[in-house]
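What follows is a protein structure lacking sequence information:
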């Protein structure tokens, strides 16, 4: 399992990921392009202003799978949620130290180390939450990526009336910052060629998800915000693979989305009957380089969709392309533009969740759309747009 760093398509910064089908390096990016100034995430399109806060949780029932010197699993969970507050301090995208470590890890030079920390977000830090009994969506990022790489999607979901819990899986990304400024760097990053690595990662992430659900639905002070009967999970790369693993482990997760992630958890022959959606780049076309979706498609026995976006790359389902200009990276013209990839990701993930957590039928999920011609429905029309 050899996974190569992608430094083009704008996302080399943050979303080159292990634990997916290999993505070859692209030399078409122009690393000497002039930086455009601080990046800004697109505004959410829902009716609600968005608040955000961070929780720091410790699972004393199990040791950390990566740090053998600690006997408890520590997790940072970022929450996004609807609020009535429209003014206040915007939440930071990441800390300057996290930005520095990201730049170092992905070989980005020629711009200040704190560039990524200056990315403009839309959520108000520590705003008071509005509402109660809202559906909950758990988000899980790709391997080596912090949870911040899915911020645009998280803000969109919160603006549409969801509570979002984004999990930083400690020691699986280049940096997770805990209170007091302590930074947990990536201990798992030198293990991705080990036999059974992907299977072990998704098993551990499923345990993280179940622990977080226990905390949020019963022990957290804000648990009234959440409707325990309406919980879904979505993730990118191995975070998407972890959605399958979490659904197999925990029946509270009613629906799942895998965004361009090779799957590892084996679905039993009896099948997985809860709603599931694959959404990926052309490498996930049936019969393509990654055959894990072909295998699992047959075992999804409930409502299911398999979408492929023409022009998408592995990173297109993250914030990475949106940050390219700030880093002086010019994506190849053949790659789906950053704003469009964000729009497509938001549109289809929101439609899936609205249908399965809010019982609002979404015709967008029934067939190809003239509004979004890049999206093919597999196995019938994917790759034909």
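Received the coordinates, thanks. All values reported here derive from a predicted model rather than from experimental measurement.

From now on I want contacts and neighbour counts done on CA atoms only, so please keep to that.
OK.

all helices of the protein, in order?
Per DSSP state H, the chain carries helices over the ranges 96-105, 151-159, 197-214, 238-249, 292-297, 320-323, 338-357.

Please tell me how far the fifth one is from the chain's geometric centre.
Computed by Cα atoms, centre = their mean, to the nearest Å, the separation of helix 292-297 from the middle of its chain amounts to 20 Å.

Ok, the fourth one next?
The chain centre lies 12 Å from the centre of helix 238-249; the measure is Cα atoms, centre = their mean.

do you know which of the helices of the chain lies nearest residue 35?
Of all the helices of the chain, it is helix 320-323 that lies closest to residue 35, at 10.0 Å by Cα to Cα.

helices or strands up against the closest one?
Helices and strands touching helix 320-323, by 3 or more Cα pairs under 8 Å, 6 or more residues apart in numbering; DSSP states H and E, are helix 338-357.

what helices or strands is the helix it packs on leaning on?
Helix 338-357 sits against helix 151-159, strand 226-236, strand 255-259, helix 320-323, with contacts defined as 3+ Cα pairs under 8 Å, 6+ apart.

got the angle for the first one vs helix 338-357?
If I follow you right, that is helix 151-159. 40 degrees (axes from the mean of the first three to the mean of the last three Cα atoms, to 10 degrees).

now what about helix 151-159, what contacts it?
Contacts to helix 151-159, defined as Cα atoms under 8 Å, 6 or more residues apart in numbering, come from residues 41-50, 80-82, 93, 122-123, 139, 163-164, 166, 318-319, 342, 345-346, 350.

hmm, 6 Å instead?
Applying Cα atoms under 6 Å, 6 or more residues apart in numbering, the contact partners of helix 151-159 are 44, 46-50, 80-82, 346.

swap in the second one?
Outside strand 226-236, the residues within contact range by Cα under 6 Å, 6+ apart are 133-142, 240, 243, 253-259, 357.

next, the one to line up against it:
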């Protein structure tokens, strides 16, 4: 809970205590509580901002303030009610206040974790259209493939700009954005309205930090049906350590993507057959390759921007989560411009002729991987297509380790611990898509290992964590080739 939200809840309970237990003659106490609570209520509403989870607290606080102030008025009639009714009403009020407070705690206004790198972070968003590629996910044959791309980079922020909101700050765009979420989940729009208060640690359109050498770059792909928004903390963390990070929204495969003209696209990708995975994977791989082309244009000045000459094209990496992780592997294998890659808990969609990958790569899997591996090896003699593909994937992982790469898993995590979804609410754990590990701790562990990997492969520094087990992170387990 935010500061004035906590103060508001405390003042509301204090007012209730005053009404129940403080004598009417204690005028100074009552007036002090009434005036103080009024100030807290106004500051919370107009500075921090209203949110629906605290509606009952707002109503009760306003009502208690009026009663407390008027009960000390000489014109106020001294009404007496029976103890049973008095304490029954009080119990009901307390229950309602606890429910409202609980909603505000478990559906919080969250901010992204503080940066642990030495640099501040700037961000800039680009709208790119691939005129050489038709959009195959829509019915309009004239459509070209459009992508929204967000760049994160080190900055001084010398103008002291305010931190950017996580979601679109334009009111109309934000409204369209949350309408896409709410309609997909069959919930009313207001449920997500409080997201407008969530902040990143980044500053929009500020100047890139001057450097004597260009910055290495990492491209980042989200998972199927999510978006680049769910990887903002990972992008910020790498940028705070001296990387340029480029996050991609794979249009029509996101929960929502908003374009500069106000269009909002949602999820329409079909993934009903095994072949669909490969077809969509090809689209995503081409997305990443196209964005690499645009990065080259930014660096050369073909696209006018502040990034001219600031990007180290000889040290480019790619990472992703889930389907985006599989895309990171596929792009690393196919594109000679990519030097190293990371797959965060993504099952591969392309395994044929991929086992001879000779670039540094790291697979990071969730905590259930070891158990799944044991069960799979018991039943791996099955002849079905899925079993064959998984067997080939394990063979690829084995080759990655033999080539000096890594396959690790993190105990206590589940699939969505590799995204920012774990910060949205503790209630998400009940669904099983995030694990028992504390969200910020799990995020920090992933960030540290990704940073260590890219530091070594793209900067030639660090690499201590990926050498093997570390007492600082007992949750991280390394897989040996013979286990696969």
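Thanks, I have it. Keep in mind the model is a prediction, meaning the values are calculated, not measured.

before we move on, back to that, could you redo the helices and strands packed on helix 338-357 of structure 1 as TSV and give each row distance to residue 313 of structure 1?
As requested, these are arranged in TSV below (distance: least, Cα to Cα, whole Å):
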stretch	distance to residue 313 of structure 1
helix 151-159	17
strand 226-236	12
strand 255-259	11
helix 320-323	10
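
With respect to burial, which of the ones you listed scores highest?
Of those, the one with the most neighbours on average (mean count of other Cα atoms under 10 Å) is strand 255-259, at a mean of 29.

what packs against that strand?
For strand 255-259 of structure 1, the packing partners by 3 or more Cα pairs under 6 Å, 6 or more residues apart in numbering; DSSP states H and E come out as strand 226-236, helix 238-249, strand 276-280.

Onto which residues of structure 2 does that strand map?
Residues 340-344 of structure 2 are where strand 255-259 of structure 1 lands when matched by TM-score structural alignment.

superposed on structure 1, where does that stretch end up, distance-wise?
Compared with structure 1 after the fit, stretch 340-344 of structure 2 shows a mean deviation of 0.4 Å (mean Cα distance after the TM-score superposition for structure 1).

chain center to that stretch, what's the gap?
18 Å.

Show residues contacting it.
317-321, 325, 359-364.

7 Å instead?
317-322, 325-326, 328-329, 332, 359-365, 418, 457 (Cα atoms under 7 Å, 6 or more residues apart in numbering).

cool, and stretch 445-463 of structure 2?
216, 234, 238, 315-316, 340, 465-466.

Tell me the one among those residues nearest to residue 386 of structure 2.
residue 340 (27.2 Å).

Which parts of structure 1 are strands?
Counting by DSSP state E, structure 1 has these strands, from start to end: 50-59, 73-82, 124-125, 134-140, 163-168, 176-177, 183-184, 226-236, 255-259, 276-280, 304-309, 375-377.

Format those strands as CSV; extra columns: distance to residue 218 of structure 1.
As requested, the strands of structure 1 are exported to CSV (distance: least, Cα to Cα, whole Å):
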stretch, distance to residue 218 of structure 1
strand 50-59, 14
strand 73-82, 16
strand 124-125, 24
strand 134-140, 13
strand 163-168, 15
strand 176-177, 25
strand 183-184, 27
strand 226-236, 9
strand 255-259, 21
strand 276-280, 26
strand 304-309, 30
strand 375-377, 39
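
who wins for proximity to residue 147 of structure 1 among these?
strand 163-168 (5.3 Å).

Please name every helix or strand in contact with the closest one.
strand 73-82, strand 134-140 (3 or more Cα pairs under 7 Å, 6 or more residues apart in numbering; DSSP states H and E).

Tell me which residue of structure 1 matches up with residue 420 of structure 2.
By TM-score structural alignment, residue 420 of structure 2 lines up with residue 319.

now that match: how far from residue 259 of structure 1?
13 Å (Cα to Cα, to the nearest Å).

on that earlier part again, which of the helices and strands packed on helix 338-357 of structure 1 sits closest to residue 374 of structure 1?
So among these, strand 255-259 is nearest, using Cα to Cα, at 15.4 Å.

hmm, back to that, quick check, the match of residue 420 of structure 2 in contact with residue 149.
Yes. Contact criterion Cα atoms under 7 Å: residue 319 of structure 1 and residue 149 qualify, at 5.2 Å.
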